[in-house]
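Chemist: After the sequence you'll find the predicted model.
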Amino acid sequence: MGRASQLVSYDPDASLAVIAAAVCVSICRNHPFVDGNKRAAFGTLGVILGLNGYYLDVAEHEATKVMVALAAGEMPEEEFRTWVLANAIDDE
């Protein structure tokens, strides 16, 4: 969670999607849980976006593919951030 605090403190231009993506990447790659890190990371991404009036408009198979690639290190964080920005839809 330190990455989100650092982004908010030191990058005033960081968007909600960028902050949510950073938290998701941290959970996914740092393996804080014995099992379910990809699910926890994706769920956290959804909660952060949802609490702020956004949702991800992606198919389940696409989200699964992206999270597996992210966890395996096959998707760079910048590419994941771009994916989140492209698919985060305003709920209104």
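Modeler: Nice, thanks for sending it over.
Chemist: Could you use CA atoms for every contact and neighbour count after this?
Modeler: Will do.
Chemist: where's the residue nearest to residue 56 when sequence neighbours are not counted relative to residue 44, distance?
Modeler: Nearest residue to residue 56 in three dimensions, chain neighbours excluded: residue 88, at 4.6 Å (CA to CA, 6 or more residues apart in numbering). Using CA to CA, to the nearest Å, residue 88 is found at 14 Å from residue 44.
Chemist: for comparison:
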Amino acid sequence: MVEAAHAEQVREHGGTLGLRDAGLLESALARARQRWSYQPENVDLPSLAACYGFALTRNHPFLDGNKRIGFVAMNVFLLLNGHEIDAPEPEVVTTMLSVADGSLDETALAAWLRTVIAPFVS
């Protein structure tokens, strides 16, 4: 699913298509599952979503579009759980750039998500 979403993002917004490191992708996708299994006392929906966004952005498994797929993965995870990110695009861009440059850690990303998620209404 993540590779297909990445391909769609590259087609829609441009960039280089392709996986840079399959192990880094696997590691990023396992992060939320590990958190759920080994730190259940520190888990809520935003923290699990942040696992995906942070790990996909920072692990840089794709040749291009890692911030985009990090955001998409967070939002898809939230949508699958009845919520969505409700934030203006400039705020989302600034947030994901901060994750990428290391100035926003995973805990802070989860805290931001707590302020911008809303129930999904179809």
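Modeler: Good, I have the coordinates. None of the values given here were measured: they were computed from a predicted structure.
Chemist: wait, doesn't the residue nearest to residue 56 of structure 1 sit right on residue 53?
Modeler: No. Using CA atoms under 8 Å, residue 88 of structure 1 is not in contact with residue 53; the gap is 9.8 Å.
Chemist: Just want to know which of these two has more residues nearby.
Modeler: Each of residue 88 of structure 1 and residue 53 has its neighbours counted (other CA atoms under 10 Å); residue 88 has more, 19 against 13.
Chemist: what does the more buried one align to in structure 2?
Modeler: Matched by TM-score structural alignment, residue 88 of structure 1 corresponds to residue 117 in structure 2.
Chemist: Can you give me every residue that contacts that match?
Modeler: Contacts for residue 117 of structure 2 (CA atoms under 8 Å, 6 or more residues apart in numbering) come out as 83, 84, 85, 86, 87.
Chemist: what about 6 Å?
Modeler: By CA atoms under 6 Å, 6 or more residues apart in numbering, the contact set of residue 117 of structure 2 is 84, 85, 86.
Chemist: Which of the residues you listed are conserved in structure 1?
Modeler: Conservation of the contacts of residue 117 of structure 2 in structure 1, assessed by both residues aligned by TM-score structural alignment, their matches' CA atoms under 6 Å: retained contacts are 84, 85.
Chemist: ok, of the contacts of residue 117 of structure 2, which one's closest to residue 68 of structure 2?
Modeler: Closest approach to residue 68 of structure 2 among the contacts of residue 117 of structure 2 (CA to CA): residue 85, at 13.7 Å.
Chemist: what's the counterpart of that closest one in structure 1?
Modeler: Taking TM-score structural alignment for the superposition, residue 85 of structure 2 sits opposite residue 56 in structure 1.
Chemist: Also residue 100 of structure 2?
Modeler: Aligned partner of residue 100 of structure 2 by TM-score structural alignment: residue 71.
Chemist: Let me know how buried its match is, in neighbour terms.
Modeler: Residue 71 of structure 1 has 20 nearby residues by other CA under 10 Å.
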